[in-house]
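S.K.: turn this into a model:
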Amino acid sequence: MTTTGDRTSPPAATHSIPTATVQRLPEYLRALHALGDTDGDTISSEALAAVTGVSSAMLRKDLSYLGAAGVRGVGYEVSLLTNRISTTLGLTRYYRVALIGMGHLGQALARYPGFASRGFHIAAIFDASPDLIGSRHGNHIVRDISELSGAVGEEDINIGVIATPETAAQQVADLLIDAGITSILNFAPCVLTVPQSVVVRKVDLAVELQLLSFHEHHKALQRSERDQQL
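M.R.: Just a heads-up that it's a prediction; the model follows:
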């Protein structure tokens, strides 16, 4: 099928798409959503690559795994490409999320509007602290962590988000897995031990800051070396 700004063909099987490509798809989608707020109906690979920080050759190769090929001189049709990436990422369905840990980070996550706008609904929130259980956060009442197992089935929860201290994270992960959850987003600064069938994505803000520190440190060293050569 050929359209005004995009040639589509059957995408590669999901399991054959390289992991690195999958990890870049959300960035492409974010950029396309932003472009959807403008008047442009098409975008070139060069322009999309520029706003996502990859080379245009890498972007075209990534999109080829999805069966999308831009038209020379025209580019990709934004709406079609957005739909193709969303479908590949499984975002055409609605996901229900359990958020565990209602400290400062958990409370911030509970208020974050970006989840709902991308199809992720926080269905229930949990904590182990008597001081937090029963408190209200938005439309939710904090539930006792002991209710997690039953809630997964009752609320049709698909994904677990762990925002607890490190010391509690593994126990919470075990509870989620025992309840049938196989996709976990972990904000605790630790590595979880899980079965191979469970997918864990780890977000460690301290590690990200340390990586930024590395870049800042080496930029300072390069400046110092340049100054010494003058």
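
S.K.: alpha carbons only for contacts and neighbour counts from here, please
M.R.: Noted.

S.K.: biggest strand in the protein by residues?
M.R.: For the chain, the longest strand by residue count, based on DSSP state E, is strand 120-127.

S.K.: right, and the helix or strand after that strand?
M.R.: strand 136-137 (DSSP states H and E).

S.K.: on that earlier part again, name the residues that touch the longest strand of the chain?
M.R.: Identification of contacts with strand 120-127 by Cα atoms under 8 Å, 6 or more residues apart in numbering yields 94-102, 110, 115-116, 133, 140-145, 148, 151, 155, 157.

S.K.: run this one through as well so I can compare:
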Amino acid sequence: MTEQQETRTAVSGLSGRSHKEIPQATVARLAVYLRVLGVLLDDGTAIVSSEELAAAAGVGSAKLRKDLSFLGPNGVRGVGYDVAKLLSRIEGALGVDRGHRVVMVGVGHLGRALAAYGGFGRRGFTLVGLFDSAAGVVGEQVAGLVVRSVAELASACAALEPTVAVVAVPDTAAQSTCDALVQAGVRGILNFTSVALEVPERVSVRHVDLAVEMQMLSFDSARQDSAYEAEVVELRAAEQDRW
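M.R.: Purely as a prediction, here's the structure:
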């Protein structure tokens, strides 16, 4: 797979075109716009300007308009965007309008928290199966589903037909779990382990490492502290020069 293939995502069915490649960074922002539009729709907002939508999403209005241009013509100059129509357009671009069936492997503390999160269903992702290897967990009812043994994963996936899987197992079981999911026909994996999973090119993996995100926050905090300390030193030096 080339670098360009890795950083772009093909989106089909837009504006009469067979497909159009959208940069991965734009896809990530489209998901944010979708979340904001959902809130606006729930609040009864019918029309939103590019400036209002951009501010709510935390981006510049020029970047917003460029991102939305990948979807074809949107909005009316001087009026704004129809919230319901734009939401539907982005749902189609991201493929969530088709709905996705999700299975989760690993029902520990993190898995239970994810299973209990109600936001997935509102965004087109329905949790249909939970799996774990611990005898004390198998058979429990979590989020309205009975936890099954990972030994049943292949047969259960054949019946459930999931399109997405969440992997929240210990690192030592990450790759074997991934292999079993790929063998069962799952095409998208959300990986909450710290292992870089190896998958065929036809399978997409998104990696979520909370420790890495916290380390990035630590870096930002340290950088801000350094900038503040440098500013204090500069101000003190300037004050001494005046005396």
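
S.K.: what's the TM-score here?
M.R.: Scored against TM-score structural alignment, normalised by the length of structure 1, the superposed chains reach a TM-score of 0.92; 222 aligned residues with a Cα RMSD of 1.4 Å.

S.K.: follow-up on the earlier one: superposed on structure 2, what's the mean shift for the longest strand of structure 1?
M.R.: Once fitted to structure 2, strand 120-127 of structure 1 is off its aligned match by 0.7 Å on average (mean Cα distance after the TM-score superposition for structure 1).

S.K.: can you tell me what part of structure 2 that strand aligns to?
M.R.: Mapped onto structure 2 using TM-score structural alignment, strand 120-127 of structure 1 spans residues 125-132.

S.K.: name only those of the contacts of strand 120-127 of structure 1 that count as buried.
M.R.: Neighbour counting over the contacts of strand 120-127 of structure 1 (16 or more other Cα atoms under 10 Å) leaves 95-102, 110, 133, 142-145, 148, 151, 157 as the buried ones.

S.K.: what about these, which are in strands?
M.R.: 95, 96, 97, 98, 99, 100, 143, 144.

S.K.: and the residue nearest the centre of structure 1, how far from residue 91 of structure 1?
M.R.: The residue lying closest to the centre of structure 1 (Cα atoms, centre = their mean) is residue 26, at 6.8 Å. Noted for residue 26 of structure 1: a distance of 10 Å to residue 91 of structure 1, by Cα to Cα, to the nearest Å.

S.K.: can you show me the strands along structure 2?
M.R.: So, for structure 2 - with DSSP E - the strands run 8-14, 17-23, 47-48, 81-82, 100-105, 125-132, 141-142, 145-146, 148-149, 164-167, 188-191, 204-207.

S.K.: quick one: which of the ones you listed is nearest residue 72 of structure 2?
M.R.: Across these, residue 72 of structure 2 has its closest neighbour in strand 8-14 (7.0 Å, Cα to Cα).

S.K.: summarise which helices and strands the closest one is packed against.
M.R.: For strand 8-14 of structure 2, the packing partners by 3 or more Cα pairs under 8 Å, 6 or more residues apart in numbering; DSSP states H and E come out as strand 17-23, helix 24-42, helix 83-94.

S.K.: try it again with 7 Å
M.R.: Under the contact criterion of 3 or more Cα pairs under 7 Å, 6 or more residues apart in numbering; DSSP states H and E, strand 8-14 of structure 2 touches strand 17-23.

S.K.: so what's the residue lying closest to residue 82 of structure 2 once chain neighbours are set aside up against?
M.R.: Leaving aside its chain neighbours, residue 82 of structure 2 sits nearest to residue 47 (4.8 Å; criterion: Cα to Cα, 6 or more residues apart in numbering). By Cα atoms under 7 Å, 6 or more residues apart in numbering, the contact list for residue 47 of structure 2 reads 80, 81, 82, 83.

S.K.: counterpart of residue 47 of structure 2 over in structure 1?
M.R.: Under the alignment (TM-score structural alignment), residue 47 of structure 2 pairs with residue 42 of structure 1.

S.K.: distance-wise, check that match relative to residue 36 of structure 1.
M.R.: From residue 42 of structure 1 to residue 36 of structure 1 the distance is 10 Å (Cα to Cα).

S.K.: and the gap between the residue mapped onto residue 196 of structure 1 from structure 2 and residue 214 of structure 2?
M.R.: Aligning on TM-score structural alignment places residue 196 of structure 1 opposite residue 201 in structure 2. Noted for residue 201 of structure 2: a distance of 30 Å to residue 214 of structure 2, by Cα to Cα.
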